[in-house]
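Chemist: Just need the structure, nothing else, for what follows:
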Amino acid sequence: MAVERLREIVFIAVRTLFAQIEGGRVRCESEATLQLHLGRVITTVGDLALVHPRETFSIELEKPLPGAKRGRIDIWFRLTSADDRECRCAIELKFFKKANQREPNNRYEVFKDIARLECCKDVADLGFMLVATDHPHYVDQEVYSPDTQDFDLRHGKSYLAGRQMVYRTPKPHGPPITLTHDYNFTWTDATSQLRYMLLEVTPDLVV
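Modeler: Next up is the predicted model:
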């Protein structure tokens, strides 16, 4: 039940944020502003989810993962129940602008973040990968280059657990990536300019 509450907080917060963007209440022109505003909305929704006087909610941005070279989680929050049981959620964000011209590398970075979420069981019970973009190449490009086609998160595509993804350029952007779960990629029309994908990830490993 606690994980369901975390999931509901994320769903409500993401829908609310993109509604505010579409309505003009907030402007998101970078990943940093997306992170800031989503953290703000999650804080509000999380506080409203508390019903018992002993329940607590806490949130961190850029939470460092324990251990060498594990990086940071963009948004992390926790609900503590009246009997002191904790349930934790980790969210990774990507915000890709068409003008940045880094599309193949960016697709790789999404899968790298999904892999990080799968490996943060020590700090999270539930994870989400949120990707927003104004560039249709991430969503419905007809074909990708054979060198980078493994890293495919277009609308309607899927990934099967255990399949190794390789960046085949002469100077690869990074090492091969293999995920432990199946994934189906679904993009939502968020605003007149942006589309987003909210992908649930189950953390079940610790590196």
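Chemist: CA atoms for contacts and neighbours, from now on please.
Modeler: Fine.
Chemist: What are the contacting residues of stretch 21-37?
Modeler: Stretch 21-37 is contacted by residues Leu17, Gln20, Leu61, Asp74, Ile75, Leu93, Lys94, Phe95, Phe96, Ala190, Thr191, Ser192 when judged by C-alpha atoms under 8 Å, 6 or more residues apart in numbering.
Chemist: any idea how far Val41 is from the first one?
Modeler: In other words, Leu17. 7 Å (C-alpha to C-alpha, to the nearest Å).
Chemist: still on that earlier bit, using CSV, please lay out the contacts of stretch 21-37 together with distance to Asp83 and neighbour count.
Modeler: Converted to CSV, these look like this (distance: C-alpha to C-alpha, whole Å; neighbours: other C-alpha atoms under 10 Å):
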residue, distance to Asp83, neighbour count
Leu17, 31, 22
Gln20, 35, 15
Leu61, 26, 16
Asp74, 28, 20
Ile75, 25, 22
Leu93, 32, 21
Lys94, 35, 23
Phe95, 38, 20
Phe96, 41, 22
Ala190, 38, 19
Thr191, 41, 15
Ser192, 45, 9
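Chemist: So which of these belong to helices?
Modeler: Leu17, Gln20 (DSSP state H).
Chemist: Find the centremost residue of the chain, please.
Modeler: Residue closest to the average C-alpha location in the chain (C-alpha atoms, centre = their mean): Met129, at 1.8 Å.
Chemist: That one: helix or strand, and which one exactly?
Modeler: Met129 is part of strand 126-133, with elements assigned from DSSP states H and E.
Chemist: Following up with a second sequence; could you model it the same way so I can compare the two?
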Amino acid sequence: MLKENQLNLTKEIIETSYKLLIHKLAFGGLTARNEGSFQLEFGYILKTIGELYEFRLSDRFHLEFETSITLNEVSIKSKTERARIDLLISYQDDENVTKAAIELKFFKKNNHREPNNRYDVFKDISNLEQYKEHDIDLCYFILATDHSHYYNQKQYSIDTSDFDFRHGSSYPAGKKLQYKTSKPYGSDIALKNNYNFIWENINDLYFLKIEV
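Modeler: Below you'll find the predicted structure:
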């Protein structure tokens, strides 16, 4: 299989699995009570769909949870050159292999870690950018929440307003994001790419997917 075809099929697996996940969650076909169960439910759907894409005997789909890799530089998330990926996919044949990394967040309104949650989203995106430099072909960030605060809050505190991924907002590459409180939750973050944040709202849930 040509590498480009393999990349496109891997994207198709992820996109199809994501659509199934968010609709089953929004309409009650699945229940995720925390981030761990959200990860397991998505992993199960990915594995099921991915194995259906093993069209030839040489095609192999593999999924790993919480996989550690070594990076080329220190991660802002782990403070070391080691990183742990929520979901790591490999889709391969005898000639090529395509790898995809997915970082997940699941924010519940009744466990509102604000504004630290918003900082952690950009921290995950920063890590995903590093994964792209470490032999990972595709990188995705996925967030689900039952709290509209992240989706369409009118405004945020001036001290943490840099960390904004509300529906319709954007981030220009290189912009420094700062936690301006007296005791910052984390160090400054500057991402390498431009991002547009486009959400989906289905029933009482909100979903954000970003390809890095």
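Chemist: Show me which of the contacts of stretch 21-37 of the first structure is closest to Val45 of the first structure.
Modeler: Nearest to Val45 of the first structure among the contacts of stretch 21-37 of the first structure is Leu17, at 11.1 Å by C-alpha to C-alpha.
Chemist: out of everything not next to it in sequence, what's closest to the closest one?
Modeler: Sequence neighbours aside, Leu38 is the residue nearest to Leu17 of the first structure in space, at 6.4 Å (criterion: C-alpha to C-alpha, 6 or more residues apart in numbering).
Chemist: all helices for the first structure, in order.
Modeler: With helices called from DSSP H, the first structure shows them at 2-23, 31-49, 103-118, 137-140.
Chemist: hang on, the earlier thing: the residue nearest to Leu17 of the first structure matches what in the second structure?
Modeler: Using TM-score structural alignment, the equivalent of Leu38 of the first structure in the second structure is Phe42.
Chemist: for the first structure, longest strand please?
Modeler: Secondary structure of the first structure per DSSP state E: the longest strand is strand 86-96.
Chemist: And the residue of the first structure most remote from its centre, how far from Ile9 of the first structure?
Modeler: No residue in the first structure sits farther from the centre than Pro53, which is 30.7 Å out by C-alpha atoms, centre = their mean. Separation of Pro53 of the first structure from Ile9 of the first structure (C-alpha to C-alpha) stands at 19 Å.
Chemist: now Glu22 of the first structure
Modeler: 20 Å.
Chemist: Repeat that for Pro104 of the first structure.
Modeler: Relative to Ile9 of the first structure, Pro104 of the first structure is positioned 31 Å away (C-alpha to C-alpha).
Chemist: again, but for Val201 of the first structure
Modeler: Distance, Val201 of the first structure to Ile9 of the first structure, by C-alpha to C-alpha: 15 Å.
Chemist: ok, now Gln20 of the first structure?
Modeler: Distance from Gln20 of the first structure to Ile9 of the first structure, by C-alpha to C-alpha: 16 Å.
Chemist: Also Tyr108 of the first structure?
Modeler: Taking C-alpha to C-alpha, one finds Tyr108 of the first structure at 28 Å from Ile9 of the first structure.
Chemist: what's stretch 205-212 of the second structure in contact with?
Modeler: Contacts with stretch 205-212 of the second structure, where a contact means C-alpha under 8 Å, 6+ apart, come from 22, 26, 125, 128-129, 138-148, 151, 193, 195, 197-201.
Chemist: Stretch 89-101 of the second structure too?
Modeler: 1-3, 6-7, 10, 58-64, 85-88, 128, 131, 135-140.
Chemist: Can you flag the buried ones in these?
Modeler: Using 16 or more other C-alpha atoms under 10 Å as the burial test, these include 6-7, 10, 59-61, 63, 85-88, 128, 131, 136-140 as buried.
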